[in-house]
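A.B. asks: only the shape, not the letters, is given here:
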């Protein structure tokens, strides 16, 4: 690892505790080695968890995050820890999904980002939450998220 490029990372390469909350989580970025090339990056988190803010009951989701980077890439371990920090955090599905997008856009200033939050049913109703920053750049292959409507999702 080059100290010049990666020297500022605080979580990669060692043991890192799960942050107590999303507010305490540190998202880190690294320079995009191909900033002039437009390409898509996908992160899939099929076991995302948070807590219902009213009952404290666990909520589960399958998240799909797609982005076209500009000058920065999200460092994947910091993203994993950030997503894990929601595990004991009480918030509605809509907030969790859009807060993840907001933090990533704030950190990365990507050319484009979208998130699909496919939440498992609670009370018999699945709630799916979608957000994107605008139209994707022309010519970039953006695959479908391919998470089916709820039918025993898995």
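C.D. replies: Yes, it's here. Not measured: the values here are computed from a predicted model.
A.B. asks: drop to CA atoms for contacts and neighbour counts, all remaining ones
C.D. replies: Fine.
A.B. asks: buried set for the longest helix anywhere in the chain?
C.D. replies: For the chain, the helix that runs over the most residues, judged by DSSP state H, is helix 93-108. By neighbour count on 16 or more other C-alpha atoms under 10 Å, the buried set for helix 93-108 is 93, 96-98, 100-101, 104-105, 108.
A.B. asks: which residues does it contact?
C.D. replies: Helix 93-108 is touched from outside by 27-29, 50, 69-74, 83, 86, 113-117, 119, 127, 129-131, with contacts defined as C-alpha atoms under 8 Å, 6 or more residues apart in numbering.
A.B. asks: try this one side by side with the last:
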């Protein structure tokens, strides 16, 4: 990648400790070598966990993050560390899902982003949370997030 300096990365290729909280987590970016092209980038985290802020009990979700990058891509190791930093973080489903989307938008300024948080039931009710930055771009292929609606044992 001529002219694409990634020397400022602090986590990739290095042993780093797991961040204790999302606020402490360092989310990093790398230059997009295809910034003249609209393409969809998808990250899927099927085993996302956080804590209920009221009971401290674990909450589980399947996250799907889709974005159309501009000048920057999210560096995947930093994203994994950021997402796992929620394991000891107490917040409601809606707050976790939107916080993740906004943090990525703040870092990358993508052309478009959406996040789907498909939360597993606690107390018998699954909660699905969706957030996006605006209308999808007309010239991208936008596949379904392919996460089945929760059906229980039925």
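C.D. replies: Cool, got the structure. Keep in mind that this is a model prediction, so the values were computed, not measured.
A.B. asks: which residues in structure 2 form strands?
C.D. replies: Remark: strands assigned in structure 2 by DSSP state E are 29-31, 41-51, 58-68, 72-74, 112-119, 128-132.
A.B. asks: now distance to residue 21 of structure 2 and mean neighbour count too, for those, in JSON lines please.
C.D. replies: Listed next are the strands of structure 2 as JSON lines, based on distance: least, C-alpha to C-alpha, whole Å; neighbours: other C-alpha atoms under 10 Å:
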{"stretch": "strand 29-31", "distance to residue 21 of structure 2": "19", "mean neighbour count": "19"}
{"stretch": "strand 41-51", "distance to residue 21 of structure 2": "10", "mean neighbour count": "17"}
{"stretch": "strand 58-68", "distance to residue 21 of structure 2": "15", "mean neighbour count": "21"}
{"stretch": "strand 72-74", "distance to residue 21 of structure 2": "19", "mean neighbour count": "21"}
{"stretch": "strand 112-119", "distance to residue 21 of structure 2": "19", "mean neighbour count": "23"}
{"stretch": "strand 128-132", "distance to residue 21 of structure 2": "21", "mean neighbour count": "17"}
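A.B. asks: make TSV out of those and add distance to residue 5 of structure 2.
C.D. replies: As requested, these are exported to TSV (distance: least, C-alpha to C-alpha, whole Å):
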stretch	distance to residue 5 of structure 2
strand 29-31	7
strand 41-51	21
strand 58-68	21
strand 72-74	12
strand 112-119	24
strand 128-132	29
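A.B. asks: closest to residue 19 of structure 2 out of the ones you listed?
C.D. replies: strand 41-51 (13.5 Å; C-alpha to C-alpha).
A.B. asks: for burial, what's the neighbour tally of the corresponding residue of structure 1 for residue 124 of structure 2?
C.D. replies: The alignment partner of residue 124 of structure 2 in structure 1, by TM-score structural alignment, is residue 124. By other C-alpha atoms under 10 Å, the residues close to residue 124 of structure 1 number 7.
A.B. asks: how much space separates residue 124 of structure 1 from residue 130 of structure 1?
C.D. replies: 20 Å (C-alpha to C-alpha, to the nearest Å).
A.B. asks: same question for residue 89 of structure 1.
C.D. replies: 20 Å.
A.B. asks: kindly report the same for residue 84 of structure 1.
C.D. replies: Taken as C-alpha to C-alpha, the span from residue 84 of structure 1 to residue 130 of structure 1 is 20 Å.
A.B. asks: residue 93 of structure 1 now?
C.D. replies: 11 Å.
A.B. asks: what do the two both touch?
C.D. replies: By C-alpha under 8 Å, 6+ apart, the residues touching both residue 93 of structure 1 and residue 130 are residue 117.
A.B. asks: re earlier: ok, the match of residue 124 of structure 2 to residue 147 of structure 1 distance?
C.D. replies: 18 Å.
A.B. asks: kindly report the same for residue 8 of structure 1.
C.D. replies: In this view, residue 8 of structure 1 and residue 147 of structure 1 are 36 Å apart by C-alpha to C-alpha.
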